[in-house]
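Peer 1: need a structure here:
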Amino acid sequence: MRIVGGRHKGRPIRAPEGEGVRPTRGLPRESLFNILTHGRFAADGNPLADARVLDAFAGSGANGLEALSRGAAEAIFIETQAAAVSALRQNLQTLGEQANATIVQADVLHPPRATRACHVAVLDPPYGQGLGPPALRALAEQGWLAESALVAVELLKTEDLTPPAGFEELDTRTYGKSKIVFLSYAASGA
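Peer 2: This is a model prediction of the structure:
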């Protein structure tokens, strides 16, 4: 796996051993971040520029690392598996991004209270388990999402995502067997 854009473009990142983690493949990740930085969500400027980004179900941290590579000021990674956290720590060290990152080893469905809200969030839950809506609710309830946060959720193409209260679907893109659903969050709508 490699970073696909920004200042770390082409640099390798490590995926954890085992089958418990499914890293976002290059094409969907590249498409996701191109949409964020150059598509309709960038009409008023790059939403990643100087943003605090949440990478939930982080695994290797590919999404948060990609965000840092493309201008995010900080990435917060939530991951529960020890092997994934170990790989993530190595990736942060390899890219020299430790000072711009926080790792929270916790279950995304039961996260601790946030110390600061994120402007952009990327969720990559295990496919086919219906974890998107409960994860969105839990993150919102614990203060992880700023008002008007832009949220992207990667799912299996055949999975449905009914946005919980406070979330509005903005767009959906399909890439092979996966899809990415873009949402906005309004705390007042929750």
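
Peer 1: please make it C-alpha for all contacts and neighbour counts, starting now.
Peer 2: Fine.

Peer 1: mind telling me what element A49 is part of?
Peer 2: A49 is part of no helix or strand, with elements assigned from DSSP states H and E.

Peer 1: so who does it touch?
Peer 2: Each residue near A49 by Cα atoms under 8 Å, 6 or more residues apart in numbering is listed here: 70-73.

Peer 1: part of a strand, is I103?
Peer 2: Yes. Applying DSSP: H, G, I helix; E, B strand; the rest coil, one finds I103 inside a strand.

Peer 1: ok, it touching F77?
Peer 2: Yes. Between I103 and F77 there is a contact at 4.8 Å, judged by Cα atoms under 8 Å.

Peer 1: neighbour count winner among these two?
Peer 2: Between I103 and F77, counted using other Cα atoms under 10 Å, F77 has the larger neighbour count: 29 against 18.

Peer 1: in a strand, that's where the more buried one is, yeah?
Peer 2: Yes. Under three-state DSSP, F77 sits within a strand.

Peer 1: next, the structure of the following sequence, for comparison with the previous one:
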Amino acid sequence: MRIIGGRARGLHLAPLGAGDAAAHLRPTPDRVRESIFNLLINGGHDAPVQGARVLDLFAGTGALGLEALSRGAAHASFVEEGKTALALLRRNIALMRAEGETQVLRRDATRPGAQGGAGFDLVFLDPPYGKGLGEKAIAACHAGGWFAPGAMIVWEEGSAPLPPPGLDLVDQRRYGDTHVTLLRMPR
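Peer 2: Have a look, this model is predicted:
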């Protein structure tokens, strides 16, 4: 795994190693991550990356949020509760020297609580596939004020999800076993 573009292009992230089988880490492959950012930046979807406040839910290794930082995002907050994933995430933040631009929140992405500050412009959502956790996380984050008006949500899932009520479907693509759905919050 490596950063694909921007200021940290080519930086190799911490290897998963044998890992913890119970951690269920499934990092977004480089090829899919590159496709997502091409879609956001060059896809004509008015997706904020440059200067964005990014939220990476079910962050795992943090590759999506760190990629956004490399490409000009102002800040990234990572929500993760797994011990193995948190260790890898913190290692990757250190490798990228992004401690001053990041915040790691150890909590369940389906129950994040209220967000006290400004909402996030760009949200990455990569839950364990097929468990309905994406829908729960979107509902909980919306209720908690985590999303800025007009926020773009990039949702990875094993099958194409239906947009939750109140969100606009912007685009939907399939990359192998991964379906990427772009949703927009109302402005």
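
Peer 1: picking that back up, ChimeraX command to pick out the buried ones of the contacts of A49 of structure 1?
Peer 2: Command for ChimeraX that selects the buried part of the contacts of A49 of structure 1, burial taken from 16 or more other Cα atoms under 10 Å:
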select :70,71,72,73
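
Peer 1: turn the contacts of A49 of structure 1 into CSV, columns for distance to T172 of structure 1.
Peer 2: Output for the contacts of A49 of structure 1, formatted as CSV (distance: Cα to Cα, whole Å):
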residue, distance to T172 of structure 1
R70, 22
G71, 24
A72, 23
A73, 26
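
Peer 1: so which of the contacts of A49 of structure 1 belong to strands?
Peer 2: Here DSSP state E is the test, and these give no hits in strands at all.

Peer 1: between I103 and F77 of structure 1, which contacts overlap?
Peer 2: With contacts defined as Cα under 8 Å, 6+ apart, no residue is shared by I103 of structure 1 and F77.

Peer 1: centroid residue for structure 2?
Peer 2: Central residue of structure 2 (Cα atoms, centre = their mean): F124, 2.5 Å from the mean position.

Peer 1: could you measure it against D20 of structure 2, distance?
Peer 2: The spacing between F124 of structure 2 and D20 of structure 2, counted by Cα to Cα, to the nearest Å, is 23 Å.

Peer 1: for L183 of structure 2, same thing?
Peer 2: Taken as Cα to Cα, the span from L183 of structure 2 to D20 of structure 2 is 32 Å.

Peer 1: try R7 of structure 2
Peer 2: Going from R7 of structure 2 to D20 of structure 2 by Cα to Cα gives 31 Å.

Peer 1: now T110 of structure 2
Peer 2: Where D20 of structure 2 is concerned, T110 of structure 2 sits at a distance of 22 Å (Cα to Cα).

Peer 1: quick one, what contacts the closest residue to P15 of structure 2 other than its chain neighbours?
Peer 2: The shortest distance from P15 of structure 2 to any non-neighbouring residue, by Cα to Cα, 6 or more residues apart in numbering, is to M1 (7.2 Å). With contact taken as Cα under 8 Å, 6+ apart, M1 of structure 2 is in contact with 12-15, 29-30.

Peer 1: going by neighbour count, which of those comes out on top?
Peer 2: L13 (21 neighbours).

Peer 1: just give me the match in structure 1 for that residue.
Peer 2: Under the alignment (TM-score structural alignment), L13 of structure 2 pairs with I13 in structure 1.

Peer 1: likewise R31 of structure 2?
Peer 2: R31 of structure 2 maps onto L27 in structure 1, by TM-score structural alignment.

Peer 1: figure out how far the lengthiest strand in structure 1 is from the centre of its chain.
Peer 2: Criterion DSSP E: the longest strand present in structure 1 is strand 145-156. On the basis of Cα atoms, centre = their mean, to the nearest Å, strand 145-156 of structure 1 sits 8 Å off its chain's mean C-alpha point.

Peer 1: which neighbouring elements make contact with it?
Peer 2: Judged by 3 or more Cα pairs under 8 Å, 6 or more residues apart in numbering; DSSP states H and E, the packing partners of strand 145-156 of structure 1 are strand 118-123, helix 132-141, strand 178-185.

Peer 1: if we go to 7 Å?
Peer 2: Counting contacts by 3 or more Cα pairs under 7 Å, 6 or more residues apart in numbering; DSSP states H and E, strand 145-156 of structure 1 packs against strand 118-123, strand 178-185.

Peer 1: adding distance to R89 of structure 1, write the ones you listed out as CSV.
Peer 2: Putting those into CSV (distance: least, Cα to Cα, whole Å) gives the following:
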stretch, distance to R89 of structure 1
strand 118-123, 19
strand 178-185, 26
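
Peer 1: among those strands, which is nearest S148 of structure 1?
Peer 2: Nearest to S148 of structure 1 among these is strand 178-185; the distance by Cα to Cα comes to 5.0 Å.
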